[in-house]
Every structure is written in structure tokens, then in C-alpha cells.
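*Asks:* Predicted coordinates and the sequence they were generated for:
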Amino acid sequence: MRVIDEPQYSAAAFCKRLEERFARRADVMAAIGGDDRLNPGDREEFMDRDFKHAAVLIPVIDRGDDAHVLLTQRAEHLSSHKGQIAFPGGKIDPGETPEEAATREAWEEVGLNDNAVQLIGTFGDYYSGSGYRITPVAAKVRPDYEMVINEDEVASAFEVPLSFLMDRENHRIESLTWKERERHFFAMPFMDESVNPPVERRIWGVTAGIIRMVQERVYGG
């Protein structure tokens, strides 16, 4: 595991870079992404599907020169993506904007309130093989935020250095067989040393795909 230790990965630098990209290359930031990137054979099938619209919050926590990103592990009893690592988020209710849905879900899942969250920008939608059209919303979070985990939805929550997630050397391409077809996906295994004993957090699938999309659009590649 390699972590870049540079001020460019502070929350302030990330937000500034993000705002500049939205201002100068809005077309790039609004471009759609999805699981079909690594599975081009799924592209035609994607076009014929009805996707459920959802939104996720990408909470970048201000930790000085070393910003962190808040992620959750979904509860094991959930009907979809149980036990997987995810951003706070969920389905968009009727009449909601993606930004409203993302912040509402972050409040419901981990207790992030409006006073701790400053929205930065909204990326183009990410289409998942599981049938969701996900709108990622980036936000800066105060370091003194209070976490209240909703155990009905979230098993645990943890922070990962932004420098780790934005380092392409930590991005792997893995595969598994699903519905009798080999599917490829990004994976970013992270050793969480904030707990004792340390635990490997397996960031993969849609969450890793969104992280890769952010990395490419904000830092290049």
C-alpha cells in the first residue's frame, strides 16, 4: 500500500482543484460513467434497461494536509450489496434533487448534518450493473463532525486517506463470474489501522468505480 503524502491532498486543495475542473471542464465532469467501462460487452444491455436513480455523498473530511474520505460498510441484512463498502447514499425520493438525497442519506446513515457538510460539486451519473443510475455529490466535511451510525443500514464507518484513494497504484482490476459471465471491476483493498487489530477494508465494485472516475477527472489520467 502506497500513500502519497503531499499538500495537494488536503481538503482545501482538493476542493479548489474540483471547483476549477467544474468551471473549466464542465463537460468532462458531467460525462457519464459506469460498470460497462471494464465490461464493454454489457453496453448494449445497459441501453435497454430502466435504472433506479440514486445519489451518494463523497464526504472529504478536512484533516489538514491529509484529507480523508468517509466510507461505510453496509449492514449484512440488507437486500442489496449487503456487507459491501459504500459511500453514504441511496435512492432519490420523488421531488428530491441528487444533492438533497445524498445529504439526507448521509444524515440518516451516519448522522452527518448540514452544519458539518459543504457541497462542492456534482459529477455525471454512474451506471451500475445492478441497475442503479448513481449521481455522486462531492462535499467537504468539518473535522469535528459527529458520527451517529444507523445500525439498520450501516455496520460500521471508517475513514480512508484521500491520498490513498487518488493514487492509481492502489487501483486494481479484478474479476468474478456473475450470471454466467466474467465481470471486471476496480478494487482498492485498504488496511485500516485505526482499529485494533487492523482490518482490511475491501473497496470494490461500484464504490471503487466511482472513486476511479473522480481520480481521473480531478487529478488526470
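*Replies:* Received it, and whenever you're ready, just let me know what you need.
*Asks:* C-alpha from now on. contacts and neighbour counts both.
*Replies:* Noted.
*Asks:* Could you report the neighbour count for residue 16?
*Replies:* Look at residue 16: counted by other Cα atoms under 10 Å, it has 14 neighbours.
*Asks:* again with residue 211
*Replies:* By other Cα under 10 Å, neighbour count at residue 211 equals 21.
*Asks:* One more: residue 93?
*Replies:* Count around residue 93 with other Cα under 10 Å applied: 12.
*Asks:* mind checking which helix or strand it is in?
*Replies:* Under DSSP states H and E, no helix or strand contains residue 93.
*Asks:* shouldn't it be in contact with residue 101?
*Replies:* Yes - using Cα atoms under 8 Å, residue 93 is in contact with residue 101, at 7.1 Å.
*Asks:* so who does residue 52 touch?
*Replies:* 91, 131, 132, 133 (Cα atoms under 8 Å, 6 or more residues apart in numbering).
*Asks:* Would you check that residue 136 makes contact with residue 56?
*Replies:* Yes - counting by Cα under 8 Å, residue 136 does reach residue 56; the two are 5.0 Å apart.
*Asks:* Would you mind telling me which of the two has the busier surroundings?
*Replies:* Neighbours per residue (other Cα under 10 Å) separate residue 136 from residue 56, with residue 56 holding more: 28 against 25.
*Asks:* let's bring in a second model and compare:
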Amino acid sequence: MNSTQRHLGSRLNVNFDIRQSIAKALAAPGDRSSDFDLNPTAQIPAGQELRAAGVLVPIVVRPSGARLLLTKRAPTLRHHPGQIAFPGGKVDERDDGPIMAALREANEEIALPTDSAEIVGCLPPHETVTGFLATPVVAIVSNDFRPTPALDEVAEVFEVPFRHVLDLTAYSIQSRRWRGEQRHYFTVPWGPYYIWGATARMLHALADRMNEHADRSGLA
């Protein structure tokens, strides 16, 4: 066996270990998360139905360890400009559920080919204060994928060490005024990137599961 074959075999083993660890955590029973977890007095307006959505939680395994891909939304967007988010969006008539919606949106937003993402599983849906029921779809992304952001939607694509977002001590709870009330939310900043709100809450839910149910030793 030459050095290239040994390296490929090692990388495949690492991918398998990470995939198995994540799959084990996602298979554990648990309740869905919500922006209202920290804001029990806040309520969605009466009569407003939750809209189904899917967001992709893309993980790529680099030689230095597993990395999470996130986007910074374009500053020109009407909703949540400049915020950190997963690729994703609402389920529409073209989609056969939230997994397809997450993959379609990831292709549109960062040019991720569908066949470059291996679905590992899903977290329970997350309820947002903006009226969405978003299913986080966790996927292992091909190591050779290079994102191309759709600049009308995405200003930047960046990577965060997966181990960082699994570290529960990296999270804090902060607050700000929103719609006349003090709203509390999770944050998990990384360098210049302020990751907060629904994105941080969904990552916190994943971190909870990974810490309780998975072996993190291979995540680097």
C-alpha cells in the first residue's frame, strides 16, 4: 500500500467514525428546540401557522479535523441581513420535505452539489419566533467541495471547528430588546463571527446530544 492509499484509508476511517458518532447522537430521543426556550412569555401571533423549513448543517472533514460550514447573509437582504446562518429555507412545492429543501437551498446559496452531501440524520425541528418550524439536516460534505456563494443571498462562507460548537462552555446567554420585550438567546461566537439566535440554539441542541450520546474523540 502506498502513502496515498494509506492517507485515503485513514480519511475514510475518520469520516466513518465522525458519521457514526453523529448518527448515534441524532438517533437518541429528544424534544424539539425553540426560540421560546429562553423566552417563555413570548408568543407567536394568534392564528399564525408555523411554516416548514429545512436547514443544512454541513460538516467537512479536513486533515486538521471536522469543520462546520456556515454562511454570513448578504447585507442587502430584507430579513436578517448580515447574520450568521445555515444554508436553508422554507419547504416549497418542489420539495419532498425539509431534507430536500435544505439540499436545494444549499445548492442555490453556496453551490453545494446534492451528491456531495451525505445525509447523516436530522435534529428535531426548531421553532423560530419568525414563524418557521425548521428541521436541521446534518450532512457530511465532500472534502473537495469549494463553496461559491450566491452574492445576492450570501456574503461569505466560512468554517468553524466542529469541536468548538460542541463545547457547551463556549455558549453564553445574552439579551436585547425585540418587539418591545427583552429577548434572551444563545450565542457561540467564533473569531469575528457572532453566531447567535436560532442558529446558535440549533447548534446548542446538537452539542447537547453529542456530549451526552456520542464519542467525540475523533473530531480533532
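*Replies:* That came through, no problem. Quick caveat, the model's predicted, so the values are computed rather than measured.
*Asks:* Quick TM-score on the pair, please.
*Replies:* Between these two chains, after superposing, the TM-score reads 0.84 (TM-score structural alignment, normalised by the length of the second structure); 199 aligned residues with a Cα RMSD of 1.9 Å.
*Asks:* Now stretch 162-177 of the first structure: buried residues?
*Replies:* Residues of stretch 162-177 of the first structure classed as buried: 162, 163, 164, 165, 166, 167, 170, 171 (neighbour count, 16 or more other Cα atoms under 10 Å).
*Asks:* before we move on, what about stretch 90-109 of the second structure?
*Replies:* 90-91, 97-109.
*Asks:* ok, which pair from these is furthest apart?
*Replies:* 97 and 109 (18.3 Å; Cα to Cα).
*Asks:* From residue 78 of the second structure, how far out is the spatially closest residue to residue 186 of the second structure that is not a sequence neighbour?
*Replies:* Among residues not flanking residue 186 of the second structure along the chain, residue 173 sits closest, at 4.6 Å (Cα to Cα, 6 or more residues apart in numbering). Distance check for residue 173 of the second structure against residue 78 of the second structure: by Cα to Cα, to the nearest Å, it reads 26 Å.
*Asks:* Then residue 160 of the second structure?
*Replies:* From residue 160 of the second structure to residue 78 of the second structure the distance is 26 Å (Cα to Cα).
*Asks:* Counting by contacts, list what the longest helix that the second structure contains packs against.
*Replies:* As assigned by DSSP state H, the longest helix anywhere in the second structure is helix 3-27. Helix 3-27 of the second structure makes packing contacts with strand 117-122, helix 197-213 when contacts are defined by 3 or more Cα pairs under 8 Å, 6 or more residues apart in numbering; DSSP states H and E.
*Asks:* just the ones you listed: most buried one?
*Replies:* Of all these, helix 197-213 carries the top mean neighbour count, a mean of 21, counting by mean count of other Cα atoms under 10 Å.
*Asks:* what angle separates it from helix 3-27?
*Replies:* 100 degrees (axes from the mean of the first three to the mean of the last three Cα atoms, to 10 degrees).
*Asks:* residue boundaries of the strands in the second structure?
*Replies:* 33-34, 51-62, 65-73, 84-85, 88-90, 117-122, 126-127, 132-141, 154-161, 172-178, 181-187 (DSSP state E).
*Asks:* Tell me who's in contact with the residue positioned nearest the centre of the second structure.
*Replies:* For the second structure, the residue nearest the mean C-alpha position is residue 57 (3.4 Å; Cα atoms, centre = their mean). Residues counted as contacts of residue 57 of the second structure (Cα under 8 Å, 6+ apart) are 68, 69, 86, 87, 136, 137, 138, 139.
*Asks:* Now flag whichever of these is closest to residue 189 of the second structure.
*Replies:* For the contacts of residue 57 of the second structure, the nearest to residue 189 of the second structure is residue 68 (13.3 Å; Cα to Cα).
*Asks:* Not counting its neighbours along the chain, what's nearest that closest one?
*Replies:* Distances taken as Cα to Cα, 6+ apart place residue 59 nearest to residue 68 of the second structure, at 4.6 Å, with adjacent residues excluded.
*Asks:* Map the one you found onto the first structure.
*Replies:* Alignment note (TM-score structural alignment): residue 59 of the second structure maps to residue 60 of the first structure.
*Asks:* My guess is its match contacts residue 71. True?
*Replies:* No - using Cα under 8 Å as the test, residue 60 of the first structure is too far from residue 71 to be in contact (9.9 Å).
*Asks:* more crowded one of the two?
*Replies:* A side-by-side neighbour count of residue 60 of the first structure and residue 71, using other Cα under 10 Å, places residue 60 first with 29 against 23.
*Asks:* For that one, list the residues it contacts.
*Replies:* 11, 67, 68, 69, 70, 138, 139, 140, 141, 162.
*Asks:* and it, how far is that from residue 88 of the first structure?
*Replies:* For residue 60 of the first structure, the distance to residue 88 of the first structure - Cα to Cα - is 12 Å.
*Asks:* which position in the second structure aligns with residue 202 of the first structure?
*Replies:* By TM-score structural alignment, residue 202 of the first structure lines up with residue 194.
*Asks:* any idea how far residue 141 of the second structure is from that match?
*Replies:* 23 Å.
*Asks:* More neighbours: which of these two?
*Replies:* residue 141 (24 against 14).
*Asks:* gap between the more buried one and residue 119 of the second structure?
*Replies:* Relative to residue 119 of the second structure, and taking Cα to Cα, residue 141 of the second structure is found at 9 Å.
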